[in-house]
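[1] Dropping the sequence and predicted coords here.
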Amino acid sequence: MLRSFFISWCCILLWITVAWSAVPAEMSPEGFPAVGAGCLAGRCHSNLAPIRSHNSDMAKQIYLLGAAQGDPNGCVVCHGGDPVALWESRPHVGAPEGSLLAEFTTTPAAMSVVDKTCGQCHTERLYRLRRSGMATGTGHMSAALQGWGIKPERPFGVISITDSDGALPSAGTPEYQAYMVRLDRQQNGIFTEQILRVPEQKWENIEAYPELAGYQYVRSECMKCHIGRLNDGKKGSGCAACHLRYAGKQLVTHSLQGTLKSKVVVNGNETTGIALENCTQCHSEGKKIATSYAGLLRNADTQKYRRMRDDVHHNGINRYGNPSGGLLCQDCHSTRAMHGTGNIAVSGRVNVEVECADCHGTSDSYPWELPLGWQDEFGFSPVQGEQRGTAEILPLEQKLGTVYVPEDGYLLTARGNPFGNVVRRGQAVVVHSASGLSYEVPVLKTIALRHEWKHPARAIAAKLQHPKHFESLECYSCHSAWVSQEYGTHLQVEFNTPDKLYSAKLTEQQQWRDPVLGINGEGRVSPLIPLFQQDVTLIAPDDAVILRRHVFISQATQKNRAIIYNVLHKTIEDLLVNRVDTSREETVLSKYDSASAYVAHDIRLEDLLSAAFIMVPVAPHTVTRNARPCESCHANAKALGYGDDSGFGIASAPLKESWLQAALRSGGQTEIMERDKAKRMSSRRNGHISAQRVPYTQLLIRNGKQLQQVGFHWALSSPLSGAQRKIMEEQNPFVRMRTGRNITEGMIMVIGKYEIDAISASAAILAIIFFVIVAAFMQSRRSKRKK
């Protein structure tokens, strides 16, 4: 027994020794200038990791500033406080002489104090950061309000702020700056001089105009992620949201993460770059970009995640010759997209400057042979111009991070900025990840010249025989493995809870296959996802139901701002919550006006649905090497925007009416109800419209009448045009193509690890089925003979 006890203790000591030795000396708590003194004394913060490695320039500057303020370890430089106080309650009070802070702060990275903390050394970033989309959320706030039938007269954001230095970006190359000024002029304003904080609304106003509840909802739900948020006292706010690693609300390590130079030790492992988990803290909502990139799909019912295929750029199993591991978000998205350019953008898309072709090129052009603006045309398609070439010099803001050797030149983004971490090496492209790994990028022209397509027949058909795909589609329209789609959302918003607004969401249906296709703001075909397909139940402070399953109409189609159209479903909510019989469902269509009464009214139902439900273009970040099959677009009613519940093939799809029209046509007169009866709504209708039958995926009917709004900020956002839909239907792979050749000829079917011709595979499968049927028939005959 004594022997086993001794062995156990030896193992524990060995584990402690290994774990301690795993921490490099420059990251060890023992490396501070004054170990055990000031904030690091006794039981206080003695095991705290350094904010940066002790031998870094940043740490050395902090130690010098701290020593001048009476704290050689530099804690007071960022936090304030009294480092020489003898009593436990005193160190967290005030600030030392010479500090820019007036009081101690636990969150020195918060935007309310950042000019006195991080801004001491990073002054050049402050102006741009405070006006960045990461801080203001301008486009998101304004878009969310439109889902409530509110079209703000001016842009709203998390904070109120003004851009005083004009529309010319203060970051980037001259080519980039000229590009953005031209884009601003072309799009009639992608920048704004001023935004206001989303205003607070009192219940008295909301009771008179229920759509104003949207302001409170946005303040409660949508403003909690952006780094300029109102409750910036929370951990992880401001700069710390990206540069400190958290697990929930728990700080994982005190060390800053950033570029390749910023080392962080977590559980004994040394890492560099900003972890995907930081991005997921915010980008798991809305379009769910970060979780999709990691291969996680949130179940709408349980809110738990299921494992899907992650993006090929994230997947650890890479091409032959490349190291195992994936790219970080920052490897593609630039410092300008994160820290801003000094302008206040009206949409998040304004600051996304990277396109797929910037690294991969096209089948007939290397990335450096493409003109600037390729895949970023905004209506000028296809872009023509001089070859963009490469760059040898980085803009000033990029020199603050890791500077890689340019080799044969830094590759340029579509808008003219050098990547900094993506270089040309002969005819090859190499991307250096902030994780420390480097990868050779598959370049399409090289693959085409060497005929190294993974599935030659499909690749040649899509890329070479139909070059229009390169000119009019986003690459991820075909190369996205799946897209998170939550169709139909019921919001129950309650004002009867003390001190805060309570809201609950219930998604009607969730899908991930074959998204609807439409046109994005750049004028290219892109996947669309539902962003605002919401109906609202509004509960008053006295528990009265003010609205029940209310659908707001956009101000874009309202002639009178005092009028809101209302679609009321008596038992859709019961259907989803209590699982009652769908035959009990009843429907009322009414118009609610500012006179506080429900009145009968006849309206164009297509206009109602068009204004109420909104889809938005998305880059799903679920890229896969194998593109979606041709028939998943050309023979798919949902992909073309006709909906997925028609039960018809494309060729015979009817001129489908909206579900609201069908509901009204099958019923009697619309009932008139007074406001005081809103708590228990009833109807004499006999319609049986199930929530599961509402065609949330239907974007338009075949005569071109649009049923849902597409996008918010960009003029080109729309469903597929009639000409595009006609071409796609004519090129239905089960009919004929322009070439007279069936597209399924020569296609590849993957069975296990084998790849065979699709037609041969189909014939083989039919033959097997035939022989199985014959064998079963013969066996049945034998059994009868024996009896």
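    Sure thing, it's come through.
[2] contacts, neighbours, all on C-alpha from now
    OK.
[3] elements contacting the helix or strand hosting Tyr476?
    Assigned by DSSP states H and E, Tyr476 belongs to helix 475-479. The helices and strands touching helix 475-479, judged by 3 or more C-alpha pairs under 8 Å, 6 or more residues apart in numbering; DSSP states H and E, are strand 525-532.
[4] quick revisit: which helices and strands does whichever helix or strand comes after the helix holding Tyr476 pack with?
    Next along the chain after helix 475-479, taking DSSP H and E as the criterion, comes strand 485-494. Packing partners of strand 485-494 (3+ C-alpha pairs under 8 Å, 6+ apart): strand 502-511, strand 525-532, strand 534-539.
[5] dropping in the other structure now:
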Amino acid sequence: MGTIQKSYILILFLLLTAAGCSQKTGDGSTCAACHQGLELVSETHLECVSCHGGDPDEPEEKASHKDMYGPKNPADPKYWDKTCGKCHPYQLDRVRSNLMFTATGMIKNTQATWEGEDGKLYASRPSKLNDAAGNSLELNDVALLDNLAGEVFRKGCSGCHVAFQNRWVWRGSHASGCAACHFPYNENGTYQGEDQTVKGKWPHSASHKMERLPPNQVCVRCHNRSGRIALSYEGRNDGNNSLVPTRNGGPGPDIIGGPRNVTRIPPDIHHEMGMECIDCHTSRDLMGDGYAYENMYLQTEITCEDCHGSPAERPRVEQISRENDEVLRESAHYKKQMQQGDSMVLTSKGRKYSNVFLEDEKIWVQSKRTGKLHESKVITETPEHSIIGHERMECYSCHSRTVTQCYGCHTEYDQRELAMDYIKGVKTTGKFTETEDYRMIYPFPLALNQRGKVSPVTPGCQTFVSVINPQGEKVLDEYVTLFKGKQQLRFAPFFGHNTGAKVIGCRECHANPAFLGFGQHVVEGDNIEATLICEKSAEKPLDGFITMNSGDVKGFSAITRENSRPFETAEIKKIMAVNLCLVCHDDPKDPIYQKELDYNVLDNCIKRSVSTVQ
């Protein structure tokens, strides 16, 4: 190839990339002729029609836009096979099974707590997938779930999930499909780039440039409701509804979607260090790994122990030995690209992190977007993390600064009114409205989670349902829905994403019954009486799930998720008995806590009269 020919090809390439879209030279009938200033998606996405479809040879707008995919969002799932999936089949197969797309876990748990269980699994879009064991799994269309559980998901929960666009909530809107994360919306869902043909129009992503590594704002779009983990992580507390005055008669310092306002609390220690959501969460956490899961905790592959180690074992590592290792592909756009021979830390599922590695005998976490390196402190064999009796503790039971708790969800379903069904895409009969009793973030109750470990739990969900039929009759009035065959309130294991370096004090956790599930209370001898009473029972606290009468502990609310449960009587007594030790031994590094406690000796201490205690 001659020098002149090479130069011509180079000039043509520069013209194509400078235009932002494909530029067909000669007749002027190009996408870029109208969309001047439109940002280039990336250096590997050069042709408009390969993503958007349409006809670039047509000079007339309507004719050129005919048969486009979208046209605003070619990443919508209904176009995947012709657009994103055409070049990215590996990623597409993963996303199709991803809980953020299927919402199977949310629908399943909504069914369980809204009396909708029927032995089937549902998804935002019907599909046939495989579970992690390789078994075929059929996910039914949630549009066919014809009961309150289906209604509340379609008209509420589904608005946050990436199978469908959410374009109605200020600061909470997002596109559907791949664009939900990779083409973020601004606060109003309007385009803010340099293409004057769509400048300020809605609904559009803020820019036409793709975000390979989505920032935290993408996560906040959805994770500012329910558990509110994106808010807690950044040190924001959605502690009141709407615009309730919080400061000098005005709203809180930050207005978020709804509109709601948030106040400031201490942020997560990882956020303080400059880490973003994607620095901990792997692409398999967020985009799926190709398998269909029935609950979020099954898909999530990261744990605190991965980077910090456990009391008995340091973080596990494995070298990059193959030239096509996925770590090499994923880290290609990081400031520090991983290389063959690097020792990568493994997740709880035994897969390599792409940004966490061992170097100079230290564990390092690289922030994916900034390249900043953070040393991860390893806690293995440290005395405060090796206390006998704490083997079942999740790290975040002690290290959570706060846990979001929303008590008393009073939901009214009025069949006289219409509301948008986000799955069906039309307004249908039946509108939900919600009120609540109160929220709090501290203290928070503990129970055993699905791993058999002690973890925080939060209301999940305390639903009191009222139903008004088309004739205006209230056919259900503050009805407590069934769970496992009986009317009971529910709590669920939960990681609040508000981690602190400083832990909850030993005395506080062992001496405050609120941490054990009793709620706000008064201790009277060997009775613990609730003070915040559920309106449906004079004996049951709204903010707890166990009571103690004459020394016997009784559970009355369910801890949802498999194998989860409250503490039993013997466990409660052992936890409280440790207070005898804490009077003198209040340092968790005290060698006494490296020994097995003899509860018989503690019993003898309790039984001795005050005059004999030395």
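    On my side now, so go ahead. This structure is a prediction, so every number in the text was calculated from the model and none was measured.
[6] So which of the helices and strands packed on strand 485-494 of structure 1 is nearest Gly74 of structure 1?
    Closest to Gly74 of structure 1 of these is strand 502-511 (C-alpha to C-alpha; 42.2 Å).
[7] buried ones in the closest one?
    Neighbour-count burial for strand 502-511 of structure 1, counted by 16 or more other C-alpha atoms under 10 Å, picks out 502-503, 506-508.
[8] Give me the mean deviation of that strand from structure 2.
    In the superposition against structure 2, strand 502-511 of structure 1 averages 1.1 Å from its aligned positions (mean C-alpha distance after the TM-score superposition for structure 1).
[9] which residue numbers in structure 2 go with that strand?
    Using TM-score structural alignment, strand 502-511 of structure 1 lines up with residues 431-440 of structure 2.
[10] just stretch 428-437 of structure 1 next, same as before
    Aligned by TM-score structural alignment, stretch 428-437 of structure 1 falls on residues 362-371 of structure 2.
[11] neighbouring contacts of the helix holding Tyr476 of structure 1?
    The contact list for helix 475-479 of structure 1 (C-alpha atoms under 8 Å, 6 or more residues apart in numbering) reads 356, 517, 525-527, 619-628.
[12] matching residues in structure 2 for it?
    Going by TM-score structural alignment, helix 475-479 of structure 1 sits over residues 395-399 in structure 2.
[13] how far does the matching stretch sit from the chain's center?
    Distance of stretch 395-399 of structure 2 from its chain centroid, counting by C-alpha atoms, centre = their mean, to the nearest Å, is 18 Å.
[14] after superposition, how close is that stretch to structure 1?
    Averaged out, stretch 395-399 of structure 2 is 0.8 Å away (mean C-alpha distance after the TM-score superposition for structure 1).
[15] Check which residues of that stretch are buried.
    For stretch 395-399 of structure 2, the buried set under the neighbour-count rule, 16+ other C-alpha under 10 Å, comprises 395-399.
[16] Adding distance to Trp364 of structure 2 as columns, could you present these in a markdown table?
    Listed next are those as a markdown table, based on distance: C-alpha to C-alpha, whole Å:
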| residue | distance to Trp364 of structure 2 |
| --- | --- |
| Cys395 | 19 |
| Tyr396 | 21 |
| Ser397 | 24 |
| Cys398 | 23 |
| His399 | 21 |
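[17] quick one: which of those residues is nearest Tyr191 of structure 2?
    Of the buried residues of stretch 395-399 of structure 2, the one sitting nearest to Tyr191 of structure 2 (C-alpha to C-alpha) turns out to be Tyr396, at 39.7 Å.
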